[in-house]
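Asks: dropping a prediction and its sequence here:
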Amino acid sequence: MKFALATALAIATAIPAMAQDAARPNILLVLLDDAGFMDFGAYGGDASTPNIDALADRGAIFSRFYTSPQCGPSRAMLMTGRDNHEVGLGSIPETLSPEMRQYPGYSMRWEDGLPTIASRLKEEGYQTFISGKWGIGDIGQNLPHRFGFNRSFVIDATGGSNYDHTPYLPLSDTTNWYEDGKPITLPEGFYSSEGIVDRMINYLDEADPQKPFFSFLSFQAIHFPIQVAPEYRDRYDGRFDEGWDEMRKQRLERAVDLGLVPDGTELAPLPASSRDWENLSPADQSYWARSMQVNAGMLEAADHHLGRLLAHLEAQGKLDNTFVIVTSDNGPESIGIGNAPGAEGVAQRWWMRQTGWNRDFETLGERNTMTFIGEEWASVSAAPFALFKFTATEGGLRVPLVISGPNLPDSDVIDGRAHVTDLVPTMLDFAGLDPVTPDIRGRSLLPMLSGARAAVYGDDEAVGFEVSGNAALYRGNWKISRIPTPLGDGKWHMYDLATDPGETTDLASARPELFQDMLNEYLSYADEVGVVPVSADYNPFKQVGKNVVRKKAREHWPGLLVAGLVTLTFLFVSFRWFRRRLRP
């Protein structure tokens, strides 16, 4: 009798456990590249993003979600839930000076066994897939198949052509794609947003339908070179003809109307290097308006292909049991290749010609075109905030975040502070796992999503960031930040983001005790994670140029040596000849 009762109890408890296991939710993480805070339609952007907007309608959007200002560090934190320095990604390889690599926080390498969200979920029975941009550390050294992904199809670079292997920077001779850790050649007719969704659909079709999945879909869109089919570009004819000065004001108005920022928010001035739209020639206005058309078109195309994946999941009856997270790795990109002044611009354009790139107006955005939006449109994309990618401003750090999923209530804008390191524990929480792990810095956002709590960080709890000398610390509504030259002054400032998200009024001198307390907390954070201060004259953009020169010198030193010897011999012979001619 006792045995029968024990058996009955065991069965009774096992059935709910089995049912719970069978119903474990799927998780789809979607990452856009360089999408600004207001670029999605749900955030008031100009691009048509109906699929992202539908997710927002049945889920939640966040108004205070922070990443790092560079892609590799953000992606490292997104995968691990740890600070970027703790996992060797204190910067990206392109902006890293050689002497920094001796420090653990800047190694650009991951050791085998480093826990990621993929490895943690895989251990619990999840099938794990990635398709798209990886871009974590040195090329080919930290590929996702080593860190928990069952299947992987990735571009391992900060960027590249969306159609083939053409590199977008002189630092590389090709753009490397890998499948399951092995180099591959892209097929004819490839386009990044379409191709990565196709591959993800294939992976899901081959998966065990009885097991849950974690899928990481990582778009190249809208990192430069911005490229898309003409029909997407041409849908935005005339949309950006008013220019960046006017459209930045419009975005501020929409941000206030949508409740993304408080009424009374002021726009920070554009950088001194920015151009006045009204001072451009009609030809230049048309060119730059067309560049932004390409940007909007590429984002719309990415949304379209995301919609194909969502429709596929719905047709299989899986979408209702799938949490979907959509976000960006950092703020919008302000730079490009081919428009620099002086000798630098001459060198860039020579390299572009050698590599097959052009910036022709008629074909702008199509294959082989080097399209980018520049700092002025980047300031629109990041509006109503200051500056953009590479800087520790709100424009560089604050990005959109959309989350939807089973049993989540429809929410208005969630304005509690959240950070990129919070997404790993949030996904663990979605999977029914313990989100509190000693090596993870972040916190689950599920209490905010469910409506149980308005915030997961108290007013006295701080989170710091640092990349390439750009530093910030958030505590409650307060922020201190330091932006190096040329876009900042290299000094610390303090802002009250509750009333001044545009970062227009420095309150460091008005609240000296609070400022010093927060600065001390940042210094403790920097010491804890291994931040190495950069020199006063460090400039990440110039460092890219230095690294290009160093790389080319290493590759071509025999030829340069011969050329130097020939030049010295010619000068020596010429000097002797002139001396003989000058003798009486």
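Replies: Everything's here; your move.
Asks: for the rest of this, base every contact and every neighbour count on C-alpha atoms.
Replies: Fine.
Asks: hang on, F129 in a helix?
Replies: No. Applying DSSP: H, G, I helix; E, B strand; the rest coil, one finds F129 to be strand, outside a helix.
Asks: now for it: which residues touch it?
Replies: Residues in contact with F129 (Cα atoms under 8 Å, 6 or more residues apart in numbering) are F149, N150, R151, S152, M200, Y203, F213, F214, S215, F216.
Asks: so the third one sits against A118, correct?
Replies: Put plainly, it is R151. No. Using Cα atoms under 8 Å, R151 is not in contact with A118, being 10.8 Å away.
Asks: neighbour count winner among those two?
Replies: Neighbours per residue (other Cα atoms under 10 Å) separate R151 from A118, with A118 holding more: 26 against 22.
Asks: helix or strand: which one has that one?
Replies: Secondary structure assignment for A118, by DSSP states H and E: helix 117-123.
Asks: what separates that helix from the chain centre, distance-wise?
Replies: Centroid separation for helix 117-123 versus its chain: 22 Å, with Cα atoms, centre = their mean, to the nearest Å.
Asks: what helices and strands are in contact with that helix?
Replies: Under the contact criterion of 3 or more Cα pairs under 8 Å, 6 or more residues apart in numbering; DSSP states H and E, helix 117-123 touches helix 71-80, strand 127-133, helix 423-430.
Asks: against that first model, consider the following:
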Amino acid sequence: MKRILAIASLLVAAWQPAVAQKAATRPNIILIMADDLGYSDIGAYGSEIETPNLDRLAKEGLRLREFYNNSICAPTRASLLTGQYQHKAGVGFFNVNLGLPAYQGYLNNQSLTVAEVLKGAGYSTLMSGKWHVGDDSLYWPNQRGFDRFYGFIGGASNYYDIGKYPEKAAPVVLVKDNKKLNLEAGKYLTDEITSNAIGFLDDQAKTNKPFFLYLAYNAPHWPLQAPEETIKKYEGRYDIGWDSLRARRYARQQALGLIPAGQTISPRDSLVPEWDNLSYEDKQVWKRKMEVYAAMVDQMDQGIGKVLEKLKALKKDENTLVLFISDNGAQGGYTASGRRKPQRNSGPLGTAGSYGYQEQSWAYLSNTPLNNYKNNMHEGGISAPFIAWYPKAIQGGGIAKGTAHLIDLAPTFYELAGATYPKQYNGVTPHTLAGKSLVPVLLGKEPEVARGEPLFWERAGNRAVRKGKWKIVSTYPAYKWELYDLDTDRGETRDLAARYPDVVNELSADYFRWAEKTGVVDYEKIKPKGGFAIPGADRVVAANQ
């Protein structure tokens, strides 16, 4: 018996270093997502906005020309967190319940979060920022696999507490590990999201586990609010207007290799006025909008730099994968009848009491050179910058086509972490993962995802399918498909539907098979009557926004 115990002790002693070694070699993962950031809004994708930390990650890492999201906040986050199409995860429309399982407005139990799977594989799971996939406390981050959480639960938030202003508003309500708290007066929410993420990393460093950090900034989502010292950096930078700046961004994108030679640029938005035709007074208002917007992106980049500094201080930078994306394209908002209605204001644009929007004219710049905006399935609505940095494995300076999607992130993380996606979880059979691992693309072995099946989109009646070079798209309330060859016409300037009806029919049939399998229903049957409220947003959103 003593001999058996001795052998067992030796086996345990041998196994423990092996476990520790495995934990040390598995990568840490940081997933950073911006909110309403356009395709060209960072320096590495052509912008004049100062983003030195993201530019550094791009220079030392990999960029993708084509990375897709779900066109709007909550559906994007549902796919990001679960590796499922958003309807399969229960968030087919938004974080509101429309009465069907695919549209219940919060993550279902069959769609495991990345935090749940990685936690089961021995990772610490951390989140700081915007949640937006379940308002009830039963579905908050700590109940869906995250060890630590700081941030806000709903879809929008002020960046400052504004209780001292004449038009008194509710405090900025936040949550930290299931306990509600208010944002302190004078604090800027972007900075607080960064600070709490860094605090979580400090605490986590006391363990011997690898970590997963989901850093979900709400910048540069409205309201436009930023520290005045950062805004001042951009005074005068937007005096030449969106027309000239869009041409400059496009030229930079070509020089960087993001837009291949011969590719198209989307046509001019007829609802965006020519800058030179604006009055002097109008130009002053418009310039300030983009100065504040740029400052919000700049402040976010500063926060990312602080997180990178913390990684280096903890000596974890070489073995950490950092991914950066945006949840959708920049937000438009114009219609044939005019601009969006302004919201309340209790202070100058950019200050704590203001409630400005970027608006479509500047969003036209942000989405350079792509067509359309947030909540639309043309390229400007569903395309995001994508940067992957992993010093240990990714060769610096690369640009790949990619043609990747949010649903690909979960299988990528599981492959890198050596995590097994469970067949059973708390008595539930999880949905099969919908995406493909990006590891071959990240490591330079493949230029794009070898998917073997199309990509699909539907949200509020807007629909699209991407299959190889072909893309069909329709915009609610129309049901007519447009067809584009994205290999040569990513600007979506030439509708080829009449020339290639067989292609349209093939992709349309693919769409309806996917819709039936995924729980998608005709939007006319479920759309909210009279719009719906976004918590914390001080506004009601139309049903098709």
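Replies: Received it, and whenever you're ready, just let me know what you need. Please read all numbers here as calculations on a predicted model, not as lab measurements.
Asks: follow-up on the earlier one: which part of the second structure matches the helix holding A118 of the first structure?
Replies: Counting by TM-score structural alignment, helix 117-123 of the first structure lines up with residues 114-120 of the second structure.
Asks: max-length helix in the second structure?
Replies: Secondary structure of the second structure per DSSP state H: the longest helix is helix 280-313.
Asks: tell me the buried residues in that helix?
Replies: By neighbour count with 16 or more other Cα atoms under 10 Å, helix 280-313 of the second structure contains the buried residues 283, 286-308, 310-311.
Asks: superposed on the first structure, what's the mean shift for the helix or strand just after that helix?
Replies: Next helix or strand after helix 280-313 of the second structure toward the C-terminus (DSSP H and E): strand 320-326. Superposing on the first structure places strand 320-326 of the second structure at an average distance of 0.8 Å from its equivalents, by mean Cα distance after the TM-score superposition for the first structure.
Asks: neighbouring contacts of the helix or strand that strand 320-326 of the second structure is followed by?
Replies: Later in the chain than strand 320-326 of the second structure, the nearest helix or strand by DSSP H and E is helix 359-366. The contact list for helix 359-366 of the second structure (Cα under 8 Å, 6+ apart) reads 37-41, 242-243, 245-246, 269, 272-273, 290, 330-334, 372-373.
Asks: so what's the aligned residue in the second structure for E194 of the first structure up against?
Replies: The alignment partner of E194 of the first structure in the second structure, by TM-score structural alignment, is D191. The contact partners of D191 of the second structure, taken as Cα under 8 Å, 6+ apart, are Q299, M300, G303.
Asks: the second one maps to what in the first structure?
Replies: M300 of the second structure maps onto A302 of the first structure when the alignment is built from TM-score structural alignment.
Asks: picking that back up, how far away is the match of E194 of the first structure from V307 of the second structure?
Replies: 11 Å (Cα to Cα, to the nearest Å).
Asks: and K318 of the first structure? What does it align with in the second structure?
Replies: The alignment partner of K318 of the first structure in the second structure, by TM-score structural alignment, is K316.
Asks: against T488 of the second structure, how distant is its match?
Replies: 41 Å.
Asks: and the residue most central in space within the first structure, what is it in contact with?
Replies: Nearest to the geometric centre of the first structure sits D329, at 2.2 Å (Cα atoms, centre = their mean). Counting by Cα under 8 Å, 6+ apart, D329 of the first structure touches 31-35, 67-71, 74-75, 399.
Asks: returning to what we had before: the match of helix 117-123 of the first structure vs the first structure, mean deviation?
Replies: Mean for stretch 114-120 of the second structure is 0.6 Å (mean Cα distance after the TM-score superposition for the first structure).
Asks: and A330 of the second structure, what pairs with it in the first structure?
Replies: Using TM-score structural alignment, the equivalent of A330 of the second structure in the first structure is P332.
Asks: I figured that match hits L32, correct?
Replies: No. P332 of the first structure is beyond contact range of L32, at 10.6 Å (criterion: Cα under 8 Å).
Asks: neighbour-wise, which of the two wins?
Replies: Legend: neighbour count by other Cα under 10 Å for P332 of the first structure and L32, higher for P332 (34 against 23).
Asks: rewinding a little: against S74 of the first structure, how distant is the match of M300 of the second structure?
Replies: Taking Cα to Cα, one finds A302 of the first structure at 20 Å from S74 of the first structure.
Asks: ok, F40 of the first structure next?
Replies: 19 Å.
Asks: over to L96 of the first structure?
Replies: From L96 of the first structure over to S74 of the first structure (counting by Cα to Cα), the distance is 16 Å.
Asks: which residues in the stretch 101-250 of the first structure form strands?
Replies: 127-133, 151-155, 177-179, 182-184, 213-218 (DSSP state E, counting those that start in this stretch).
Asks: now the strands for the stretch 351-500 of the first structure?
Replies: Going by DSSP E, counting those that start in this stretch, the stretch 351-500 of the first structure shows strands at 398-404, 413-414, 418-419, 462-467, 470-475, 478-482, 492-496.
Asks: what's the matching range in the second structure for the second one?
Replies: The one in question is strand 413-414 of the first structure. So strand 413-414 of the first structure sits over residues 399-400 in the second structure, by TM-score structural alignment.
Asks: same question, the fifth one
Replies: Residues 462-467 of the second structure are where strand 470-475 of the first structure aligns, with TM-score structural alignment as the criterion.
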